[in-house]
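The following block contains a protein sequence and its predicted model.
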Amino acid sequence: MDDFERLRGRLFGIAYRMTGTATDAEEVLQDAWLRWQDVDRTTVRDPDAYLAKVVTNLAIKQLTSARARRETYVGEWLPEPVLTGRAEFDALGPLEVVAERESVSFALLLLLERLTPAERAAYVLHEAFAYGYREVAELIGTSEANARQLGSRASKKLAAEAPHEQPVDRAGWRKLVERFIAAARLGEIEQLEKLLAEDVVSRADSGGKVTAARNVLIGRNRVARYLAGAIQRFGGGIEAYLAEANGGPALVAAGPDGVVAICFIGIGPDGVTDVQFVMNPEKLTFATAQVSRIGGPSDLSW
C-alpha cells in the first residue's frame, strides 16, 4: 500500500482538527497528495514525518486563509461536523477512549478557534497525536523551545475555558432530548422552558443560506421560543435521528436528499445548557456522503 493511503486517516485527522471543517481537511489532503506525487521518494527517509509536516503546514495556511474569509461570514460560524461511532464513518478513525473523543469534540473545536494557527498546530500535534515537542518543532518549522511555548500558551487558553468534558450519560441524554423534541414540535413553550437551564445559549450556523437566527440567543424564554419555531419548520419528509457526531451524541435532521441539520445539545444539572445548530448546506455535504454509505438516514439511530 502506498504510504499516503496508509496514513490517510491520520493525515485527515490532523487536517480536520487544525481547520475545523471536513471540507478544508479534504482540500489539504488533495494538495498534500499532489505534492507527494511530485516528490522523489528516494529522498524521503521518513514518509510518516514528511507527510505529517506537509499536511500540518498546508493546514496552517488553509486555516489562516479561512479565518480571513470568516470575517465576512454571514451569522455565527461553527465547525463542520463529522459523523462517528460506526465502521462506515471512518474519517476520524476509531474514537475508543475519552481522550480520543475529546480531541474531536464539537466543544473543543469551538475553543480551538481562539488559538493562533501556530498554537493550534502545536496543541493538536502534541495532545491529539502524542508528538514530542522536538517532533512538533520539526513539523511546524520552529525551535523546540518555541514549540513548547506555543503548546503551553494553547493549553492555558483552553484550560481557562474549562474544555475538559465529563463522559455523557447517553441514556439520560437521549431521554431528555426526546422530551425536548416532543415539546418543541408541539409548541409547548412552558414545557420546553422547564427543560432548559436559565442561562441556556443557542447558536445556529446557516451561512445565510437557510433561515436561522444570525445572532447568539441567551436565556430560557428566548431560546425556547426560537427552538419551537425552528424545529416545527422541519417538515416535508424531514425526520430527526439520534446519532453520534464528533465522538458525542447529536441530533441529526435528514430527509430524502440528505442531512439538513446537525444539532449538538449540551446538558448540565439544570437541563439543556447549549444548543448548536449546523445548518449551512455546504457544511453538511460530508455528513450526507457518510449517510449515503450506510443506505440512508433511517439507519443512523443509536
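Right, received. Where do you want to start?

switch to C-alpha atoms for all contacts and neighbour counts from now on
Fine.

Do a quick rundown of the helices in the stretch 151-300 of the chain.
Shown for the stretch 151-300 of the chain, the helices assigned by DSSP state H, counting those that start in this stretch span residues 170-186, 189-194, 220-232, 285-292.

next one: the stretch 1-150 of the chain
If DSSP H, counting those that start in this stretch is used as the criterion, the helices of the stretch 1-150 of the chain fall at 3-19, 22-38, 47-70, 98-102, 106-112, 117-123, 133-140, 144-160.

Buried ones in the shortest one, by neighbour count?
Spelled out, it's helix 98-102. Of the residues in helix 98-102, those scored as buried under the neighbour-count criterion (16 or more other CA atoms under 10 Å) are 100-102.

closest to residue 215 out of the helices of the stretch 1-150 of the chain?
If you check each of the helices of the stretch 1-150 of the chain against residue 215 by CA to CA, helix 47-70 wins as the nearest, at 15.0 Å.

Could you list the buried residues of that closest one?
Buried residues in helix 47-70, counted by 16+ other CA under 10 Å: 51-60, 62-63.

a markdown table please, covering those residues and showing distance to residue 200.
Formatted as a markdown table, the entries for the buried residues of helix 47-70 read as follows, by distance: CA to CA, whole Å:
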| residue | distance to residue 200 |
| --- | --- |
| 51 | 43 |
| 52 | 40 |
| 53 | 41 |
| 54 | 41 |
| 55 | 38 |
| 56 | 36 |
| 57 | 38 |
| 58 | 37 |
| 59 | 33 |
| 60 | 33 |
| 62 | 33 |
| 63 | 30 |
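
out of the helices of the stretch 151-300 of the chain, nearest to residue 106?
Of all those, helix 285-292 sits nearest to residue 106, with 14.4 Å by CA to CA.

what packs against that closest one?
Helix 285-292 sits against strand 258-268, with contacts defined as 3 or more CA pairs under 8 Å, 6 or more residues apart in numbering; DSSP states H and E.

what angle sits between the strand it packs on and helix 170-186?
Going by axes from the mean of the first three to the mean of the last three CA atoms, to 10 degrees, strand 258-268 is angled at 120 degrees with respect to helix 170-186.

And strand 258-268, what's buried?
By neighbour count with 16+ other CA under 10 Å, strand 258-268 contains the buried residues 258-267.

got it, and stretch 143-154?
For stretch 143-154, burial by neighbour count (16+ other CA under 10 Å) applies to 144, 146-148, 150-151, 153-154.

for comparison:
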Amino acid sequence: MTKTDDTQTFEQFRPDLLRLAYRMTGGQADAEDIVQDAWLRWHRTRTDDVRNARAWLSRTVARLAIDHLRKVKTRRETYVGPWLPEPVVTDVPVAHPPLPGDALEIAQDVSMALMMILETLKPEERAAFLLRAAFELPYAELATELGKSEDACRQMVSRARTRLRQNRPRFEATDQQHEDLLLAFAGAAQAGDTAALTNLMTPHAKLTSDGGGKVSAALRVIEGAANVASLVAHIAGTASALPGDIMPMRINGRPGFIVASKNAIDASYSIDVENGRIAAIYVMRNPDKLAHLLARSKPAE
C-alpha cells in the first residue's frame, strides 16, 4: 500500500477503533490517545504484509487499552465513590435495540448498560469479548494476542456473554419512552415529589452518581425506588435538584440530558429502562469527565 492508501484504510476503521478503545477504558480522551498511538504503529508497519487490516488494528488497540488499564489500576482502586464511564455524545440514533450476539450491534453499542457490565470484567476478559463479539476475531488469534489458550479464551468470552445476558435491561425501550421518562423524572425531581419519583422506577432501581471526590455525590450506589426517590427529594428540599438549564442530548446512544449553566455543566443524566419504568439512573458530576461535553452544549456561532 501507499501511505495514502494506509491513511484511507485507517480512517475507514477509526470509528470502530474509537468505540473499542472507549469500551475498554471508559474514557473518551483515553480512547482518542490509544487510537492515535495505533495510527502511529500502523504508519510504521509494512502494511503490505498485513492480510486483514481491521483485525490487525483492533488487536493493536485492544493491547494498548489493556496496557493502559494496568497502568491506571491503582487510580481506579482508590477512586472516591462509584466510578462511571465518561458520558459520550452520540448523534446517530440506534436503529433497533442492541441484540446480544449480533456482531454489528455490539460493535456499535456504547450504552451505559453495556459499559457498566464491561467494567466488571478484567481487561483481558473485556478484550476477548469485544474482539470476538464485535470484530469476530478467530479464537486462535485471540489466544496469540492475549497469551492464553484457545479454551481459556472461549471461557472468557462465554462468561462475558452470560454476564451480558444476566445484567442487561430485559426489555429495551424506544427513544420516545426514554424521553418521556426522563422528562417526567426531571419534573418530579425539581418538585421534590417522592411519590411521583417512586412510581417512575422499578422497585429495585439503582442510582449511581460519580463525583470523583471533586464535587458532592453519593458515595455508594443507592438501591431501591423508595431510597432513590427519598434522596432526590431531599436534594430538591435543600437546593435545586437540577440547577441550570436542562438540555436534551443523546448520551451513550440513548436520550439523556445535561444540566448546564453559562460556563459549566453541572451534571449529565441517563437511564436504563425495563418494563416501561426506570431501572437505573446514571448521574455524572465529575467535572473532569464533563468538560468535553461543554463545547457540545454551546450553540454554534
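Alright, I've got the coordinates. Keep in mind it's a predicted model, so treat the numbers as computed, not measured.

show me what contacts the residue mapped onto residue 91 of the second structure from the first structure?
With TM-score structural alignment as the criterion, the equivalent of residue 91 of the second structure in the first structure is residue 85. If you count contacts by CA atoms under 8 Å, 6 or more residues apart in numbering, residue 85 of the first structure has them with 94-95, 244-245, 247.

mind running it again at 7 Å?
Contacts here follow CA atoms under 7 Å, 6 or more residues apart in numbering; on that basis residue 85 of the first structure touches 244, 247.

how close does it sit to residue 189 of the first structure?
According to CA to CA, to the nearest Å, residue 85 of the first structure stands 33 Å off from residue 189 of the first structure.

next one: residue 132 of the first structure
From residue 132 of the first structure over to residue 189 of the first structure the distance is 52 Å, taken as CA to CA.

So between the two, which is more surrounded?
Neighbour tally, residue 132 of the first structure and residue 189, criterion other CA atoms under 10 Å: the higher count belongs to residue 189, 19 against 15.

Now the aligned partner of the more buried one in the second structure: closest residue in space that isn't a chain neighbour?
Structural alignment (TM-score structural alignment) places residue 189 of the first structure against residue 194 in the second structure. Distances taken as CA to CA, 6 or more residues apart in numbering put residue 229 closest to residue 194 of the second structure, at 5.3 Å, once the chain neighbours are dropped.

now swap in residue 47 of the first structure and tell me
residue 3 (6.8 Å).

Enumerate every residue touching residue 280 of the second structure.
Contacts were defined as CA under 7 Å, 6+ apart; by that measure residue 280 of the second structure touches 205-207, 271-272.

That one matches what in the first structure?
In the first structure, the residue paired with residue 280 of the second structure according to TM-score structural alignment is residue 274.

Name the nearest of the buried residues of stretch 143-154 of the first structure relative to residue 123 of the first structure.
So of these, ranked by how close each gets to residue 123 of the first structure (CA to CA), first place is residue 151, at 5.1 Å.

The closest one contacts residue 121, correct?
No. Residue 151 of the first structure lies out of contact with residue 121 (CA atoms under 7 Å); the separation is 8.4 Å.

Stretch 33-41 of the second structure aligns to what range in the first structure?
Counting by TM-score structural alignment, stretch 33-41 of the second structure pairs with residues 27-35 of the first structure.

again, but for stretch 126-140 of the second structure
Stretch 126-140 of the second structure covers residues 120-134 of the first structure once aligned (TM-score structural alignment).

what does the matching stretch rub up against?
Outside stretch 120-134 of the first structure, the residues within contact range by CA under 7 Å, 6+ apart are 17-18, 103, 112, 136, 144, 147-148, 150-151, 154.

Just the closest of the buried residues of strand 258-268 of the first structure to residue 173 of the first structure, please.
Within these, the smallest distance to residue 173 of the first structure is 7.3 Å, found for residue 267 (CA to CA).

Tell me how far that closest one lies from residue 218 of the first structure.
Computed as CA to CA, the residue 267 of the first structure to residue 218 of the first structure distance reads 15 Å.

Please name the residues that touch the residue with the largest distance to the centre of the first structure.
Residue farthest from the centre of the first structure, counting by CA atoms, centre = their mean, is residue 42 at 37.0 Å. With contact taken as CA under 7 Å, 6+ apart, residue 42 of the first structure is in contact with no other residue.

With the first structure overlaid, how far apart is stretch 10-21 of the second structure on average?
Compared with the first structure after the fit, stretch 10-21 of the second structure shows a mean deviation of 1.8 Å (mean CA distance after the TM-score superposition for the first structure).

Which residue range of the first structure does that stretch align onto?
Against the first structure, the aligned range for stretch 10-21 of the second structure is residues 4-15 (TM-score structural alignment).

Might you calculate how far the matching stretch sits from the centre of the chain?
Between the centre of stretch 4-15 of the first structure and the centre of its host chain there is 17 Å, according to CA atoms, centre = their mean, to the nearest Å.

try stretch 265-283 of the first structure
Centroid displacement of stretch 265-283 of the first structure relative to its chain, using CA atoms, centre = their mean, is 12 Å.

rewinding a little: Throw the helices of the stretch 151-300 of the first structure into TSV and include distance to residue 26 of the first structure, thanks.
Formatted as TSV, the entries for the helices of the stretch 151-300 of the first structure read as follows, by distance: least, CA to CA, whole Å:
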stretch	distance to residue 26 of the first structure
helix 170-186	31
helix 189-194	39
helix 220-232	31
helix 285-292	10
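
Point out the one among these that comes closest to residue 33 of the first structure.
Across the helices of the stretch 151-300 of the first structure, the minimum distance to residue 33 of the first structure, taken as CA to CA, is reached by helix 285-292, at 19.4 Å.

Give me the angle between the closest one and helix 22-38.
90 degrees.

list the buried ones in helix 285-292 of the first structure?
Quick answer for helix 285-292 of the first structure (16+ other CA under 10 Å): 285-288, 290-291.

what's the answer for stretch 116-131 of the second structure, then?
Buried residues in stretch 116-131 of the second structure (16+ other CA under 10 Å): 116-119, 121, 123-131.

One more: stretch 25-36 of the second structure?
Within stretch 25-36 of the second structure, the residues that qualify as buried are 25-28, 30-35, counting by 16+ other CA under 10 Å.

try stretch 78-88 of the first structure
Taking 16+ other CA under 10 Å as the basis for neighbour counts, the residues of stretch 78-88 of the first structure that come out buried are 78-85.

can you check stretch 11-27 of the second structure too?
Taking 16+ other CA under 10 Å as the basis for neighbour counts, the residues of stretch 11-27 of the second structure that come out buried are 14, 16-27.

between those residues, which is nearest residue 218 of the second structure?
For these, the closest approach to residue 218 of the second structure (CA to CA) belongs to residue 26, at 20.1 Å.
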